[in-house]
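I'd like to go over a predicted model; first the sequence, then the structure.
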Amino acid sequence: MQINTNNILNNLQFNLAQVADPSKVDNTDSADKILHDSISSDMNSTKAELMNYNDAIGYMQVADGVLQGVSQQTDVLNKLDVATHNDALNSDQKSMLQDQMQQITKGISDTLSNTTYNGINVFNNSFKLGDEDVSLQVKSDSLDINNPKSINDFQNYINHTRSDIASFSSSASAKANELTTKFVNEANSKAGMEPDIANNVNNIKKDNLQLKASTFAAAHNTDLLAQQMKTLLG
């Protein structure tokens, strides 16, 4: 069963906000209030960093899903290119295949240009995450239906990009897991003052496990793709 990453991220963001909310405590003891405010401040800092990593994971999973479709369309281009060289076809039939290839190429270009995540162009963007500079620039300018090698090269380029995305997502997931553990530990300290947030803390743990499973599944699929490509290429 496919895991809906966006739903997981939305649930996680809600539960993080509920736990970190400093307005929920009603405590007149000044010492407890100072301790509560200190814990809340730490939690909000951890939450902000954690959501940055989770957003990056969601961003890259959108990118990988689109590139999976682009790779499949490029495979269709390869098959159509082979068909256009079939001597059994007449010129009209070959022309029809060429038109189909042009439509697919335009579709790939439009997809790469128009795919967004939170209003940001997915395949023409750079951002900083922690100490790492992240850049995802994917274009189809080199794709030429009259050049079979360019089609193969483009497909290899897409598959290598997906492999890089899987590596990044795995690293980001490990960092997000580390931050989640830190946040939960902070939340457990706060739960002594606010027993009603215990359910939110448990939900955060569940959401994080689901997010890790989703990221692992995506990385596994990309590993299988890489193995299949290696087999095909000899």
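Everything's here; your move.

make it CA atoms for all contacts and neighbour counts henceforth
Will do.

what ranges does the protein have for its helices?
Using DSSP state H, the helices of the chain run over 5-20, 30-84, 91-114, 148-191, 198-233.

to residue 126, which of the ones you listed lies closest?
Across those, residue 126 has its closest neighbour in helix 30-84 (11.3 Å, Cα to Cα).

now for that closest one, which elements pack on it?
Contacts defined by 3 or more Cα pairs under 8 Å, 6 or more residues apart in numbering; DSSP states H and E place helix 30-84 against helix 5-20, helix 91-114, helix 148-191, helix 198-233.

next up, a second structure to put side by side with the first:
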Amino acid sequence: MTSVGARRSQPLSHAERSAATRAQILDAGIKVMRANSFRAASMFEVAKAAGVTPGALQHHFGSKAELMMHLLERAIGSIPERDGRSAWPKPTDSLSRRASGFVQALWAYSYEPPRFLVAWGIYFGSAGDPETLKRVVAMRARLRVTLHNHFIRTFPELAGAPRLEAFIDLVLSSLRGIGVVRLFGPAPQSCAAQLAELAAVIAWRCRQPIKKTNKPATAKRPGRRRTA
């Protein structure tokens, strides 16, 4: 029987080497983006930081727009599991726990980490790059749908609430705003207080009774007139 150590000593396959090189390039790209800017993160600079030739980078990603999209996916990522369990709060948890858990999960995995600032560097930088901008808009639209679905699953009592989409967008915009402020330096106490207030607003919204809109009355069909 071949031991695990023996299997690990075998040379990497072409697919494994390719995947390792791509990961190496993406890690270097994130570092270049954090240290410089979207414009400074040229294919040449990323290749140099990754220790590969520009031709190798071109082979793996083709264009800067393609590279930026992969960097964005790596930066945004998805909310992982903790100890084998989803980091999203359960719909059966108490309302206060769900509200706090939802805000904290999004903040910890999407908005607070340095990779969030990398993502926004790509967002802002893509304004002058039509090809990248088009793909960024599409990716953000998909992300919005995913986060809206998570919110609705976490707070089922809001099903059918008026202006629910606008409220969810407001929650996400608030988190993004707190994240962008970190560009000017971390302020842990201020961030924590704002996150707690945002969770309180979500809980308050969930406690509000949902007013059902009255269906407009259907017009009665005119009856036939009786003739004398």
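It's in. As the structure is a prediction and not an experimental result, all values here were calculated from the model.

quantitatively, what TM-score do the chains reach?
Once superposed, chain against chain, the TM-score is 0.31 (TM-score structural alignment, normalised by the length of structure 2); 112 aligned residues with a Cα RMSD of 5.4 Å.

quick revisit: redo the helices of structure 1 as JSON lines? Include distance to residue 126 of structure 1 and mean neighbour count.
Output for the helices of structure 1, formatted as JSON lines (distance: least, Cα to Cα, whole Å; neighbours: other Cα atoms under 10 Å):
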{"stretch": "helix 5-20", "distance to residue 126 of structure 1": "21", "mean neighbour count": "19"}
{"stretch": "helix 30-84", "distance to residue 126 of structure 1": "11", "mean neighbour count": "18"}
{"stretch": "helix 91-114", "distance to residue 126 of structure 1": "15", "mean neighbour count": "16"}
{"stretch": "helix 148-191", "distance to residue 126 of structure 1": "14", "mean neighbour count": "18"}
{"stretch": "helix 198-233", "distance to residue 126 of structure 1": "21", "mean neighbour count": "16"}
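
among the helices and strands packed on helix 30-84 of structure 1, which is nearest residue 127 of structure 1?
helix 148-191 (13.2 Å).

quick check: angle from the closest one to helix 5-20?
For helix 148-191 of structure 1 against helix 5-20, the angle by axes from the mean of the first three to the mean of the last three Cα atoms, to 10 degrees is 20 degrees.

helix 198-233 and helix 148-191 of structure 1, what's the angle between them?
Computed by the same axes, to 10 degrees, the angle between helix 148-191 of structure 1 and helix 198-233 is 160 degrees.

quick one: distance of helix 148-191 of structure 1 to the chain centre.
Centroid separation for helix 148-191 of structure 1 versus its chain: 7 Å, with Cα atoms, centre = their mean, to the nearest Å.

so which of the helices and strands packed on helix 30-84 of structure 1 comes closest to residue 46 of structure 1?
Short answer: helix 148-191, nearest of the helices and strands packed on helix 30-84 of structure 1 by Cα to Cα, at 6.2 Å.

next, format the helices and strands packed on helix 30-84 of structure 1 as TSV and append distance to residue 35 of structure 1.
Listed next are these as TSV, based on distance: least, Cα to Cα, whole Å:
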stretch	distance to residue 35 of structure 1
helix 5-20	14
helix 91-114	48
helix 148-191	9
helix 198-233	18
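
which stretches of structure 2 form strands?
Counting by DSSP state E, structure 2 has these strands, from start to end: 81-82, 85-86.

dump the ones you listed into JSON lines; add distance to residue 136 of structure 2 and mean neighbour count as well.
Formatted as JSON lines, these follow (distance: least, Cα to Cα, whole Å; neighbours: other Cα under 10 Å):
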{"stretch": "strand 81-82", "distance to residue 136 of structure 2": "26", "mean neighbour count": "10"}
{"stretch": "strand 85-86", "distance to residue 136 of structure 2": "27", "mean neighbour count": "10"}
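
so residue 179 of structure 2 makes contact with residue 116?
Yes - the criterion here is Cα atoms under 8 Å, and residue 179 of structure 2 meets it with residue 116 at 7.5 Å.

roughly how far does the residue nearest to residue 11 of structure 1 when sequence neighbours are not counted sit from residue 110 of structure 1?
What sits nearest to residue 11 of structure 1 in space, not counting adjacent residues and going by Cα to Cα, 6 or more residues apart in numbering, is residue 207, at 7.1 Å. Taking Cα to Cα, to the nearest Å as the measure, residue 207 of structure 1 falls 34 Å from residue 110 of structure 1.

no further questions, thank you.
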